[in-house]
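# missing the sequence, but the structure's below:
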């Protein structure tokens, strides 16, 4: 399963950084998008809206206002689900995802991984 982290950062204090590392620790394939090109472990953070394929899960680390620029991008990737980490909850986006047959959940990626619910 390939996971896309949106809002990725190379700052070790950021939860997106921790999520990338933990996803890799649990042997998940990870791709990442952030504001700056960088590397976290063996994952290269890209900018913009790269043409990724076979994305199973999108996990969000950007606020609802910034998410608006990614609505069509994420829907176009056709992921199985989108995870809204704490602080990213967005009822407008939930509606769009439902209309496009994409599951979503309000959850913490780190907790899901640690409790074998990812």
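Received the coordinates, thanks. Values in this document were obtained by computation on a predicted structure and should not be read as measured data.
# only C-alpha atoms from now on, for both contacts and neighbour counts.
Fine.
# give me the distance between the residue located most distally from the centre of the chain and residue 32.
Distance to the chain centre peaks in the chain at residue 99, reaching 19.6 Å (criterion: C-alpha atoms, centre = their mean). Counting by C-alpha to C-alpha, to the nearest Å, the gap from residue 99 to residue 32 is 25 Å.
# got it, and residue 107?
Residue 107 is 19 Å from residue 32, by C-alpha to C-alpha.
# what about those two, which has more around it?
residue 32 (27 against 17; other C-alpha atoms under 10 Å).
# element containing that one?
Assessed by DSSP states H and E, residue 32 sits inside strand 29-34.
# can you list the helices and strands that the longest helix seen in the chain packs against?
The longest helix of the chain (DSSP state H) is helix 15-25. When contacts are defined as 3 or more C-alpha pairs under 8 Å, 6 or more residues apart in numbering; DSSP states H and E, helix 15-25 sits against strand 2-8, strand 29-34, strand 38-40, helix 109-114.
# next up, a structure to set beside the first:
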């Protein structure tokens, strides 16, 4: 099943994990939307700089440190995703609790590994 994924912390820099994740997600045919600091395009995906009210988001995958995540708490909750993936370096127990209270699964994992091992 294809899972519409929002990448938060998307980068135009090809060596960044968020950029690699967008490329890999599109390669695996998952619909992708993205938010980053700068507008641009990665693998045909437009990177937005505003908190766009995307519809039908299954998964949010984070590439922001815990301090930068705080401004996205209410936004992510409003999207009502099935899960939020905390990639290495983004671990945030305070946010896990908030997600759990809102019946949203939090997963501490690497999006690239999940895709590569067919566990996405």
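Done, it's in. As the structure is a computational prediction, the values presented were derived from the model and not from experiment.
# what count of nearby residues applies to the counterpart of residue 93 of the second structure in the first structure?
Counting by TM-score structural alignment, residue 93 of the second structure lines up with residue 91 in the first structure. Residue 91 of the first structure is flanked by 10 other residues according to other C-alpha under 10 Å.
# kindly report the same for the one 10 residues further on.
Each residue near residue 101 of the first structure was counted by other C-alpha under 10 Å, and the total is 14.
# picking that back up, what span of the second structure lines up against the strand holding residue 32 of the first structure?
Aligned by TM-score structural alignment, strand 29-34 of the first structure falls on residues 31-36 of the second structure.
# does residue 108 of the second structure touch residue 91 like I think?
Yes - counting by C-alpha atoms under 8 Å, residue 91 is a contact partner of residue 108 of the second structure at 6.9 Å.
# between the two, which one's more packed in?
Taking neighbours as other C-alpha under 10 Å, residue 108 of the second structure and residue 91 compare with residue 91 leading, 19 against 15.
# quick check, central residue of the first structure?
residue 59 (2.3 Å).
# map that residue onto the second structure.
By TM-score structural alignment, residue 59 of the first structure lines up with residue 61.
# which elements pack onto the helix or strand containing residue 94 of the first structure?
Assigned by DSSP H and E, residue 94 of the first structure belongs to helix 91-99. Counting contacts by 3+ C-alpha pairs under 8 Å, 6+ apart, helix 91-99 of the first structure packs against helix 71-77, strand 103-106.
# mind putting the ones you listed into TSV with distance to residue 83 of the first structure?
Below are those laid out as TSV (distance: least, C-alpha to C-alpha, whole Å):
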stretch	distance to residue 83 of the first structure
helix 71-77	12
strand 103-106	5
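# relative to residue 83 of the first structure, how far out is the aligned residue in the first structure for residue 11 of the second structure?
Alignment note (TM-score structural alignment): residue 11 of the second structure maps to residue 9 of the first structure. Distance, residue 9 of the first structure to residue 83 of the first structure, using C-alpha to C-alpha: 17 Å.
# the two: who's more crowded?
Neighbour totals were compared for residue 9 of the first structure and residue 83, and residue 9 leads with 25 against 21 (other C-alpha under 10 Å).
# that one contacts residue 44, doesn't it?
No - taking C-alpha under 8 Å as the definition, residue 9 of the first structure is not a contact partner of residue 44, at 10.3 Å.
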